[in-house]
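K.L.:
this one's sequence-less:
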């Protein structure tokens, strides 16, 4: 059977790769044959993941990077190009989820949420896209969220800057797709529902009441399992999605349809 998500010969850059969904995606890229550049602030965790990926026979590079800082991003992408010579795939996955509503958040918290979740995608894309244009090929996948189209009524889970920033990711995805399609670059997004990660392990997944309520609402009757986002990411990162751009695929167990 033909492997439509074959990524042999491709180089993928993953931001926010030090844990959770980003680390899972990096492993999935490597399993499909891609070499992987791992970007995050926590270099020691990246090195451990890079060693794990190298043990599978793929090349991996760990690069410390603060996606909200342009100088850091520029240096990181230069290092990736210097090592691999090209970038075929960019997964803009770095993100933060800051709890609180507009009446509770301080300006610094609001700025942090927007800087990492939106400005980070802008900066990394800004420094990657010129290389993709030069090669007339690129697959960009941005991580949005089900919270880009849905809020939370429970005060414990209100995250207004997360709502705003992840909705902005969807808009940015559409704009980029329109501008760069003529260069052979597709830009899409994934919108995860409830996955266990560093963002959710100590909050959402520690509330049995919330998990029961969530499972009653979601058509598949459960939160996501580890690895269930990878299929959509691989699809949008491969030539299997060659005629798809500007879209957001919600990987949410059907939450967005109820």
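P.N.:
On my side now, so go ahead. No experiment lies behind these values; they were computed from the predicted model shown.
K.L.:
Please make it C-alpha for all contacts and neighbour counts, starting now.
P.N.:
Fine.
K.L.:
which residues touch the residue nearest to residue 170 when sequence neighbours are not counted?
P.N.:
Nearest residue to residue 170 in three dimensions, chain neighbours excluded: residue 144, at 6.4 Å (CA to CA, 6 or more residues apart in numbering). For residue 144, the contacting residues are 166, 167, 169, 170, 189, 190, 191, 192, 248, by CA atoms under 8 Å, 6 or more residues apart in numbering.
K.L.:
want to throw the residues you listed into CSV with secondary structure and distance to residue 27?
P.N.:
Supplementary listing: the contacts of residue 144 in CSV, determined by DSSP: H, G, I helix; E, B strand; the rest coil; distance: CA to CA, whole Å:
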residue, secondary structure, distance to residue 27
166, helix, 24
167, helix, 27
169, helix, 24
170, helix, 25
189, strand, 19
190, strand, 17
191, strand, 19
192, strand, 18
248, strand, 22
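K.L.:
For these, which ChimeraX command selects only the ones that are buried?
P.N.:
Selecting in ChimeraX just the buried members of those, where the criterion is 16 or more other CA atoms under 10 Å, is done with this command:
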select :166,167,169,170,189,190,191,192,248
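K.L.:
then this one, side by side with the first:
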């Protein structure tokens, strides 16, 4: 097998949550360019449809769906629709996420619940439902989008969102535990921990403290629209067929 074949996803089917914009959209673009048919879901159907239309121009089949990943009924309905249209799900990218900036002493309990529900419960529910079909066919790749915030405790002037950081640390351990449980089914589970990238979620903090944040990154820059694509393609493809339960950190060295 050539090195190019290792990264070829022709004929595969991927489901990307939160794929209508930001990092999820970038990942969806990478997988589509490698030949993967794409199903994209998020709470905002219009974003997903716009991205799906763009990806369809690459010659792959696409499907846009609305989904609240914290709802078991929504998750089940979305997975059933993808399986009905494509017949299989080879790759799942759990990218949907939420955050809430506040000091620990001021963070509302409802905000904590929202962040944990989307980032942790949503990852669990989608993995559980998609995993059933992967176990049945004896193969699959699950990629959970964690964060460098789940690996280190940032000073409050950089990031003051303890619910987000805690949820992403949970995602990292969930990845390890699920990889251990499902290795016998040839279902691979890995995660990516991005550092600072320009997204809707990070815009406010980057606008306020971007220069200070960059000064603490060894490579002296934040991520751009291409820097996550290679990591996602690697974990989604046969190139990573001896890798499971791992977290690939893409942060410019910020966690060193």
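P.N.:
Cool, got the structure. All values reported here derive from a predicted model rather than from experimental measurement.
K.L.:
quick one: TM-score?
P.N.:
In this superposition the chains share a TM-score of 0.96, using TM-score structural alignment, normalised by the length of the second structure; 254 aligned residues with a CA RMSD of 1.2 Å.
K.L.:
which residue of the second structure sits farthest from its center?
P.N.:
Going by CA atoms, centre = their mean, the residue of the second structure most distant from its centre is residue 105, 29.3 Å out.
K.L.:
residue ranges of the strands in the stretch 151-256 of the second structure, please?
P.N.:
Counting by DSSP state E, counting those that start in this stretch, residue ranges of the strands within the stretch 151-256 of the second structure are 187-194, 247-250.
K.L.:
now the ones you listed as JSON lines including distance to residue 22 of the second structure?
P.N.:
Shown next, in JSON lines, are the strands of the stretch 151-256 of the second structure (distance: least, CA to CA, whole Å):
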{"stretch": "strand 187-194", "distance to residue 22 of the second structure": "12"}
{"stretch": "strand 247-250", "distance to residue 22 of the second structure": "15"}
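K.L.:
Work out which residue lies at the spatial centre of the first structure.
P.N.:
Nearest to the mean C-alpha position of the first structure, counting by CA atoms, centre = their mean, stands residue 93 at 2.3 Å.
K.L.:
Pull the contacting residues for that one.
P.N.:
Applying CA under 8 Å, 6+ apart to residue 93 of the first structure gives the contacts 14, 15, 16, 17, 21, 22, 142, 143.
K.L.:
and the residue mapped onto residue 175 of the first structure from the second structure, how far is that from residue 63 of the second structure?
P.N.:
Under the alignment defined by TM-score structural alignment, residue 175 of the first structure is paired with residue 177 of the second structure. Separation of residue 177 of the second structure from residue 63 of the second structure (CA to CA, to the nearest Å): 30 Å.
K.L.:
higher neighbour count, the two?
P.N.:
Looking at residue 177 of the second structure and residue 63 with other CA atoms under 10 Å, you find the greater number of neighbours at residue 63, namely 21 against 13.
K.L.:
Quick check: that one touching residue 45?
P.N.:
No. The pair residue 63 of the second structure and residue 45 does not pass the contact test of CA atoms under 8 Å, sitting 10.6 Å apart.
K.L.:
The residue nearest to residue 170 of the first structure matches what in the second structure?
P.N.:
In the second structure, the position corresponding to residue 144 of the first structure is occupied by residue 146, as judged by TM-score structural alignment.
K.L.:
Stretch 36-45 of the second structure spans what distance, first to last residue?
P.N.:
First residue to last in stretch 36-45 of the second structure (CA to CA) measures 21 Å.
K.L.:
Where in the first structure does it fall?
P.N.:
Counting by TM-score structural alignment, stretch 36-45 of the second structure corresponds to 34-43 in the first structure.
K.L.:
one step back: could you dump the contacts of residue 144 of the first structure into TSV and include distance to residue 54 of the first structure?
P.N.:
As requested, these are arranged in TSV below (distance: CA to CA, whole Å):
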residue	distance to residue 54 of the first structure
166	33
167	36
169	32
170	33
189	28
190	27
191	29
192	28
248	31
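K.L.:
Now residue 25 of the first structure: closest residue in space that isn't a chain neighbour?
P.N.:
Spatially, and ignoring its direct neighbours in sequence, residue 25 of the first structure is nearest to residue 230 (5.8 Å; CA to CA, 6+ apart).
K.L.:
Then residue 134 of the second structure?
P.N.:
Take residue 134 of the second structure and drop its neighbours on the chain: the residue closest to it by CA to CA, 6+ apart is residue 140, 5.3 Å away.
K.L.:
List the contacts of that neighbour.
P.N.:
By CA under 8 Å, 6+ apart, the residues touching residue 140 of the second structure are 89, 90, 91, 131, 134, 186, 187, 188.
K.L.:
can you map out the helices along the stretch 151-258 of the first structure?
P.N.:
Secondary structure of the stretch 151-258 of the first structure, counting by DSSP state H, counting those that start in this stretch: helices at 160-180, 208-217, 230-237.
K.L.:
Counterpart of the residue farthest from the centre of the second structure over in the first structure?
P.N.:
Using TM-score structural alignment, residue 105 of the second structure sits opposite residue 103 in the first structure.
K.L.:
Check for me that its match belongs to a strand.
P.N.:
No. Under DSSP: H, G, I helix; E, B strand; the rest coil, residue 103 of the first structure falls outside any strand and is assigned coil.
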